[in-house]
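Student: Predicted model follows, preceded by the sequence.
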Amino acid sequence: MSGLIEGLPDAVAIRCLARVPFFLHPKLELVSRSWQAAIHSPELFKARQEVGSSEDLLCVCAFDPENLWQLYDPLRDLWITLPVIPSKIRHLSHFGAVSTAGKLFVIGGGSDAVDPLTGDQDGSFATNEVWSYDPVVRQWAPRTSMLVPRVMFACCVLNGKIVVAGGFTSCRKSISQAEMYDPEKDVWIQMPDLHCTHNSACSGVVIGGKVHVLHKGLSTVQVLDNGGPPGWTVQESGWRQGPMAVVGGALYVMSHGFIIKQDKGERKIVGSASTRRIGFGMIGVGDDLYVIGGVIGPDRWNWDIKPLANVDILTPGSDRTTWRQASPMSRCRGTILGCTLLRI
């Protein structure tokens, strides 16, 4: 990376390039070979942190097209398409999706492509494979596999490490095993098991520096406090069932068409669904709540199913809790299979 910008030391030049938004990086590569090397260097992304130009991009994967992810830039209202995950599993779904250490991770899952003759999920009900997308080199790479294959499990990031727990394994039985992944060392470590399991999918959410694992149909949550005693504790939650997201440290649940804020045991309706749909993704981005994709129908009057690419945004803490629309997904549409934030 010599002579990046004439008349400037490379240490200064790399900080100039670090201020350029991520969506323009492919164009910067075309300037020269030295710029191309700089754009694909870890030093550039370290400099982005130092100069305060890191960006939070929304990562989304939907049912259609299969195994394709897109990034959304909320500041510029535009979508960026990533390469297809090079997994051999068709229509990978029911996986865990998180980001940490500047990378997007897609963990476990199984095939949503059902054999019409046997009813099998393309020979893969559950996998332990792990993929990471590195925005520095803009490529997917396999990482060390989980200790246990699983689908429909809780997956969260706690203090930079990935925690997975529960779900179903290859034998199609619910499991209580939990494990933790260190992205720097690329290793999985066994953790204490959940206290109980349940014959339903589970999900995870981090609130107040603690992982909360919820099973569909149960009123209790199992909590992991990394700063407290090892293992999980069982607590009554009183949380409504439905898609969940955290905005400003508070939990929001979509239940029966209403957005409910659940804070310190209190419930408050802050809005209603912008449209009637199922299979959507919901996530907090800054001070906003994003509802993404999904499908409309069928109902008693119309048996057609319409896949959506819509992105609706609500600012729950504002005086006017009205929805506004962002640009729809440019490639993905339909049921949202994975949704997370990536800081780069």
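Tutor: Yes, it's here.

Student: CA atoms for contacts and neighbours, from now on please.
Tutor: Noted.

Student: and Arg331, what is it in contact with?
Tutor: Listed by C-alpha atoms under 8 Å, 6 or more residues apart in numbering, the contact set of Arg331 reads 65, 70, 81.

Student: quick one, what contacts the nearest residue to the first one once chain neighbours are set aside?
Tutor: Taking C-alpha to C-alpha, 6 or more residues apart in numbering, and ignoring the residues beside it in sequence, Pro65 has Cys332 as its nearest neighbour in space, at 6.2 Å. The neighbourhood of Cys332, defined by C-alpha under 8 Å, 6+ apart, consists of 61-65, 68-70, 309.

Student: can you pull the buried residues of the host helix or strand of Arg267?
Tutor: Per DSSP states H and E: Arg267 is located in strand 266-272. Residues 267, 270-272 are the ones in strand 266-272 that count as buried (16 or more other C-alpha atoms under 10 Å).

Student: Kindly report the same for stretch 94-113.
Tutor: For stretch 94-113, the buried set under the neighbour-count rule, 16+ other C-alpha under 10 Å, comprises 94-100, 102-113.

Student: Below is an additional structure, to be compared with the one above:
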Amino acid sequence: MQKREKLAAMGDERVLIPGLPDDVAIDCLARVPHRFHSCLRHVSRGWRDLVTARAFFQHRDRIGAAEDLIFLVQAEDEGYGGGRVASGEGGKAAESLPPVYGVTLYNATDGEWRRSPAPVPLFAQCAAAGGKLVVAGGWDPATLEPVAEVRIHDLFSGIWRRGAPMSSPRSFFAIAAAGSTLFVAGGHDGAKNALRTAEAYDVAGDQWTPLPEMAEERDECQGAVVGTGGFMAVSGYATERQGQFGETAEWYDESGGEWRKVEGVWESGGGGGVVCGDGVRVWRVEKGGVSEYDVSGKGWRKVAAAPTECMTATAAAAARGDGGEVRVLVVGKEGEEGGNGVWVMEAGSGKWRRVEMPPGFRGFVFSAAAIRL
């Protein structure tokens, strides 16, 4: 009853829906699909205060109305690479242009696709933390230099804003979030030097804190969080070993404030795979299949074959649905022609299903994040 009273108090002490008690009105509004929430915010002050409150989304989850949202950092142009070509004029050769990247939302609950109109840096990375989508780093589309930019999308209010920048530019780095804390590590700088540096972002306080350096440089590493504050920077390579991915990972224990090396996490010299986690488990997705990592130190165990149509995985995210079941969403190159596809694996059974990407949403996907709202 206290929870209902707390939620009703968000209605600005006004009647939310005439003729209905506020607790009934809240239940009705909580069942409105997420795609209409931007409209709800404009109906009245009471509705705006209600649908932008964290407790409202917690209530949606309690009554089974929450939806699984997958955010993709995606090239707007169709095809695997996402590059553009400007037509030549006056006999001039056609000019290759860098792709335009933006943020796409795929609602895995109702199948809706939509894209934010605001562009983001090339190869920016994303993660969901503290009810916000954080888009960080990547390349400036004009100079093709790494950036330290951070953009925040408040998933409760629907507002985009600039966040405090990272301490230094980086791209192709490991990223993952635990609660309201975001971790980044590795990648490379403007001189294409692989990095050992790492930092943590307090989303609520909009503040970055440097972390101890990793033992190794790790360009093009992958990130995942396991347990409470356990952040893994997986594989990658040093500056002088360009493209030769290492087999180790480094695990940062937030409670101890130290990194420790984990052996045998990646196939030595191998690439072309992605890592994702749900905060408890970690999955590696590659052409050879999907493996789950045993955090007790026993290494990887294969849990499913990869979809036969998926030639190369480029991004993955793990979403926990109703009843606690986990679905691993994978985006990658589909077939030899180089188009893009989306597949979802039920983590319990290892069964796959293909997700239809509508026209206009088949551009290259570089990063993915999942959140339940």
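Tutor: Received the coordinates, thanks. No experiment lies behind these values; they were computed from the predicted model shown.

Student: Okay, helices next: where are they in the stretch 201-350 of structure 2?
Tutor: Taking DSSP state H, counting those that start in this stretch as the criterion, the stretch 201-350 of structure 2 carries no helices.

Student: how about the residue in structure 1 that Ser180 of structure 2 lines up against, what does it touch?
Tutor: Per TM-score structural alignment, the equivalent position to Ser180 of structure 2 in structure 1 is Gly160. Residues in contact with Gly160 of structure 1 (C-alpha under 8 Å, 6+ apart) are 100-101, 182-183.

Student: Glu6 of structure 1 too?
Tutor: Glu6 of structure 1 neighbours (C-alpha under 8 Å, 6+ apart): none.

Student: counterpart of it in structure 2?
Tutor: Under TM-score structural alignment, Glu6 of structure 1 pairs with Pro18 in structure 2.

Student: element containing its match, please.
Tutor: Here Pro18 of structure 2 is assigned to no helix or strand, by DSSP H and E.

Student: distance of it from Trp113 of structure 2?
Tutor: Counting by C-alpha to C-alpha, to the nearest Å, the gap from Pro18 of structure 2 to Trp113 of structure 2 is 33 Å.

Student: Kindly report the same for Glu95 of structure 2.
Tutor: In terms of C-alpha to C-alpha, Glu95 of structure 2 sits 31 Å off from Trp113 of structure 2.

Student: In contact with Cys310 of structure 2, which residues?
Tutor: Per C-alpha under 8 Å, 6+ apart, neighbours of Cys310 of structure 2: 287, 332-335, 341.

Student: The same query, at a cut-off of 7 Å, please.
Tutor: 332-335 (C-alpha atoms under 7 Å, 6 or more residues apart in numbering).

Student: can I assume Gly335 of structure 2 is in contact with Met311?
Tutor: Yes. Assessed by C-alpha atoms under 7 Å, Gly335 of structure 2 is found in contact with Met311 at 5.9 Å.

Student: before we move on, back to that, now, which of the contacts of Cys332 of structure 1 sits nearest Pro328 of structure 1?
Tutor: Nearest to Pro328 of structure 1 out of the contacts of Cys332 of structure 1 is Ala309 (C-alpha to C-alpha; 5.1 Å).

Student: Give the aligned equivalent of Met244 of structure 1 in structure 2.
Tutor: Per TM-score structural alignment, Met244 of structure 1 is aligned with Val275.

Student: Name the nearest residue to that match, ignoring sequence neighbours.
Tutor: In this structure, Val275 of structure 2 finds its nearest non-sequential neighbour in Arg284, 4.5 Å apart by C-alpha to C-alpha, 6+ apart.

Student: And that neighbour, what's its match in structure 1?
Tutor: Checking TM-score structural alignment: Arg284 of structure 2 goes with Val253.
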